[in-house]
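S.K.: Have a look at this prediction, sequence included:
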Amino acid sequence: MERHGGSGGSNGRRAEFEEYANLRGPQLFRTALLLTGGDWHQAEDLVQTALARVYASWVRVRGADNRDAYVRTVLVRAHIAQRRRKSSGERPVAAPPDGAARGTDPALRVALLQALARLPAKDRAVLVLRYWEDRSVQQTAADLGLRPGTVRNRSMAALARLRELLGDERESLTAGS
């Protein structure tokens, strides 16, 4: 059985991976930015770590039915592993990304990113996959290695915690609109 799908060898594999990384990199970065609570540097490191892991097994990954789901799973798991290793209680200060959507209050976006950053890594991952990446409960469960019921429970609890964290800030921000 041929493993490299073509005659390009390692140069062909590298070119194919680079094309994939260039195409999907911006989307992976946006997801990583949300996972890291708006920390640009951590998000860049996270994407780099995930892509390095994917490249190491690109021969197997490139033939997968859903490469994007696999890569997203690697990204989320790398984030969770990174959070486990991090020993300090440091919390990044979120800043809104350049080019915010029209009609979006920048102060509300900052408050939301800061609240999201205060959630535990797994809860943040569930919310990002479910509501940013628009993944189903089943897809999110598969990406994170959880049961669908666990994803639903974490979603509800994390959303309740976000509401609690935003609390008075949300009311004062929307009152000024």
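M.R.: Received, thanks.
S.K.: switch to C-alpha atoms for all contacts and neighbour counts from now on
M.R.: Will do.
S.K.: So for the protein, the centremost residue is which one?
M.R.: The centroid of the chain falls nearest to residue 31 when counting by Cα atoms, centre = their mean (3.3 Å).
S.K.: quick one, what contacts that one?
M.R.: With contacts defined as Cα atoms under 8 Å, 6 or more residues apart in numbering, residue 31 is in contact with 128, 132, 133.
S.K.: Secondary structure element holding it?
M.R.: Assessed by DSSP states H and E, residue 31 sits inside helix 9-35.
S.K.: quick one: buried residues of that helix?
M.R.: 13, 17, 21, 25, 28, 29, 30, 31, 32, 33, 34, 35 (16 or more other Cα atoms under 10 Å).
S.K.: so how far is residue 29 from the third one?
M.R.: Shown here: residue 21 relative to residue 29, a distance of 11 Å by Cα to Cα, to the nearest Å.
S.K.: swap in the first one?
M.R.: As judged by Cα to Cα, residue 13 and residue 29 stand 23 Å apart.
S.K.: Residues touching stretch 114-129, excluding its own?
M.R.: Taking Cα under 8 Å, 6+ apart as the rule, stretch 114-129 contacts 31, 34-38, 76, 79-80, 83, 91-94, 135, 140, 151, 154-155, 158-159, 161-162, 165-166.
S.K.: got another, please set it beside the one above:
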Amino acid sequence: MGDTTANRDEEFREFVTTRWPRLVRTAYLLCGEQHTAEDLVQSALVRVYVAWRRVRAADEPDAYVRRVLVNEHARRHRRKLKELLTLSPGDTDGWQTPDRDRITLADDREMLRHALAQLPPRQRQAVVLRYWEDLSESQVAVAMGCSVGTVKSQAAKGLAKLRAALAREDVTAGHGEVR
């Protein structure tokens, strides 16, 4: 039995080692903060480890892990929202986002990340999974636990908001014209 556990642990360790960078990038795009992304991936992998026998037997273990990651992100977002709603009006200091320094907005990637962080969670999930992870609409639907139509709708709305946010950022950063 010990050998089976050791083999399973080694399989999981190899899985995590090869997938870690991509999972962290995906989590970063979902939440917008490096340390939070790493925590999010770790929490998701704890859940995956507990169910590793089922995960490795699945047709697409990566899809399973992405689903757990998206669910963990949604769970955390709901928790934060609940905490925010229970705060008194004058007690929101921890929830204020500092104004971004215009110098950091010079890089297009930073502008995109900033615009992405402004999207509602479901739209951000649809855009990240569809266009960053390059998943099909049906794969995104499975990861998000919704219909393909919802994925199309959320992705379209998210892209429209991204375009508008990037156009505003481009004009306010002094570039003059919208790209």
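M.R.: All right, it came through fine. For clarity, every value in this text was computed on a predicted model and none was experimentally measured.
S.K.: Now check structure 2 for the residue matching residue 36 of structure 1.
M.R.: Counting by TM-score structural alignment, residue 36 of structure 1 corresponds to residue 31 in structure 2.
S.K.: what sits against that match?
M.R.: Residue 31 of structure 2 touches 37, 73, 117, counting by Cα under 8 Å, 6+ apart.
S.K.: Isn't residue 40 of structure 1 up against residue 46?
M.R.: No: applying Cα atoms under 8 Å as the test, residue 40 of structure 1 and residue 46 come out as separate, 9.8 Å apart.
S.K.: Which residue of the two possesses the greater neighbour count?
M.R.: residue 46 (25 against 19; other Cα atoms under 10 Å).
S.K.: element containing the equivalent of the more buried one over in structure 2?
M.R.: Aligned by TM-score structural alignment, residue 46 of structure 1 pairs with residue 40 of structure 2. Residue 40 of structure 2 belongs to helix 34-50 when assigned by DSSP H and E.
S.K.: Heading C-terminal from that helix, find the next helix or strand.
M.R.: Heading C-terminal from helix 34-50 of structure 2 (DSSP H and E), you reach helix 52-57.
S.K.: Thought residue 164 was touching residue 112 of structure 2, still the case?
M.R.: No: using Cα under 8 Å, residue 112 of structure 2 is not in contact with residue 164, being 11.3 Å away.
S.K.: higher neighbour count, those two?
M.R.: Taking neighbours as other Cα under 10 Å, residue 112 of structure 2 and residue 164 compare with residue 112 leading, 18 against 14.
S.K.: Which helix or strand contains the residue lying closest to the more buried one once chain neighbours are set aside?
M.R.: Computed as Cα to Cα, 6 or more residues apart in numbering, the closest residue to residue 112 of structure 2 that is not its neighbour in sequence is residue 166, at 6.9 Å. Using DSSP H and E, residue 166 of structure 2 maps to helix 148-172.
S.K.: I'd like to know which elements that helix is packed against.
M.R.: helix 108-117, helix 121-127, helix 137-144 (3 or more Cα pairs under 8 Å, 6 or more residues apart in numbering; DSSP states H and E).
S.K.: quick one on the thing from earlier: next one: the helix holding residue 40 of structure 2 to chain centre, how far?
M.R.: What separates the centre of helix 34-50 of structure 2 from the centre of its chain is 12 Å, taken as Cα atoms, centre = their mean, to the nearest Å.
S.K.: can you check stretch 41-57 of structure 1 too?
M.R.: On Cα atoms, centre = their mean, the centre of stretch 41-57 of structure 1 falls 12 Å from that of its chain.
S.K.: Kindly report the same for stretch 29-45 of structure 1.
M.R.: That offset, for stretch 29-45 of structure 1, works out to 7 Å (Cα atoms, centre = their mean).
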